[in-house]
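[1] With the sequence up front, the predicted model follows.
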Amino acid sequence: MSSQHYINEKGAGEKHSDLGHYSQAVILGNIVKCSGQGGWDNEGNLSQYDSRAQIDNAFDNVDRVLQAAGLRGWEDVYCLRSYQVDIGVHWEYLVEKLRKRIPGHRPIWTALSVPRLAFEAMTVELEVEAIRQE
C-alpha cells in the first residue's frame, strides 16, 4: 500500500494552499500529480491579463512544485493539461514554451478552453503529472 505525501513549495505555493485549502502536489509512489499552476509570481501576484507573462510564470511554478517534490522539473512530466481563457490568443505561445523548455521530450497534452479560472485575472493554468526517474 502506498502512502500519500503532500507538497507545498515555499512562497506562492504555501499562500495558495492556505487560501484554497489544497496542496500543490501529491506524491503517489513514483508518480507526482501537480495541482494546476497559474501565472502568478512566487509571491502569488498575477500580471493582470498578460497571457505571455502568466504562461512564463506558470512554467516556472510547475518547475518549483516538481522540484519541491524531489523531481528535476519539466523533464519528468509525462502528462500536461492546460486550461486557457481565450485559447486561440495564446495557444501558440504555450507551444513555443514547451518546445524551448523540453525540446527533446513530448508529454501527452490536453488543451482546454475555459470561460474563467480561479482568479478573475488568470488566463492560463497548467496541471501536470510527472514520474520519478529510477
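    Ah, there it is. Numbers count the residues shown, from 1 in each chain.

[2] From here on, just use CA atoms for contacts and neighbour counts.
    Noted.

[3] In three-state terms, label the nearest residue to residue 102 once chain neighbours are set aside for me.
    Once flanking residues are discounted, residue 102 sits nearest to residue 75: 6.4 Å by Cα to Cα, 6 or more residues apart in numbering. Taking DSSP: H, G, I helix; E, B strand; the rest coil as the rule, one finds residue 75 in the helix state.

[4] Next one for the comparison:
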Amino acid sequence: MSEPEFFATPGYGDRQLTTMHYNQAVRIGDRVEISGQGGWDDDFRFPESLEDEIVRAFDNVERTLATAGATWRDVVAVDSYHIPDSPDFIGEVHNRVMVEQFRKRMGDRAPHLDGDRRRRTRRPEDARRDPRHRRGRKRRLSELIAGEAGLPYRTRA
C-alpha cells in the first residue's frame, strides 16, 4: 500500500495547517482527496457577488488539486453544498455559474453532480453577519471524485 502524501494549498491552506492542524489534500497512490473548498481568498474573505464567490470556489479547488498533481480534467464527480434561494429552487445564479465553470474547466467531460440544499437555520440578520451562511450563497464544493483512464482520483473539496 502506498504511503499517504499530504499537501497544504499555498496561502489559506498553510494557514489552516498552522491554526487548525489539517491539510487541504492527501494523495495515496492514484487517489487524491481534498478538503472542503469555498469562495474565500487567502484571508478567508468572501467577494460581494455570488457569481464571484462561486468562481473563486472553483479556483480554490483547482489550486488544491494542483498541489496534489491533479486538475479539473481529472474530476469525475462533484458534491456541492448550497443555501437555496427558495425551498424548491437552488437559484439561477448557482446553476448558471456552476455550469459555466464546469464547461470552462472540464471541457466536454461532464462530472457526476450531487447537490445538497441546506435549510436556513439562522435568522436573516445573522446570515448577513456570517458570510458562510448568507442566503443564496454557494457554501462549498464537497467531495470530488476524479480519475483519468481508469486510474481513480477521489477528491473531497
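    It's in. Please read these numbers as outputs of a predicted model, since none were measured by experiment.

[5] from memory the residue nearest to residue 102 of structure 1 sits against residue 100, does it?
    No - using Cα atoms under 8 Å, residue 75 of structure 1 makes no contact with residue 100, being 11.8 Å away.

[6] Looking at those two, which is more packed in?
    Per other Cα atoms under 10 Å, whichever of residue 75 of structure 1 and residue 100 has more neighbours is residue 75, with 19 against 10.

[7] Which positions in stretch 47-67 of structure 2 come out as buried?
    Across stretch 47-67 of structure 2, burial judged by 16 or more other Cα atoms under 10 Å covers 50-51, 53-65, 67.

[8] can you check stretch 115-122 of structure 2 too?
    117, 120.

[9] ok, back up a step: just give me the match in structure 2 for the residue nearest to residue 102 of structure 1.
    In structure 2, residue 75 of structure 1 lines up with residue 73, judged by TM-score structural alignment.

[10] isn't its match right up against residue 109?
    Yes - using Cα under 8 Å, residue 73 of structure 2 is in contact with residue 109, at 7.5 Å.

[11] Just name whatever secondary elements the strand with the most length in structure 2 is in contact with.
    Ranked by residue count, the top strand of structure 2 under DSSP state E comes out as strand 138-148. Applying 3 or more Cα pairs under 8 Å, 6 or more residues apart in numbering; DSSP states H and E, we find strand 138-148 of structure 2 packed against strand 31-34, helix 50-67, strand 75-82, strand 151-155.
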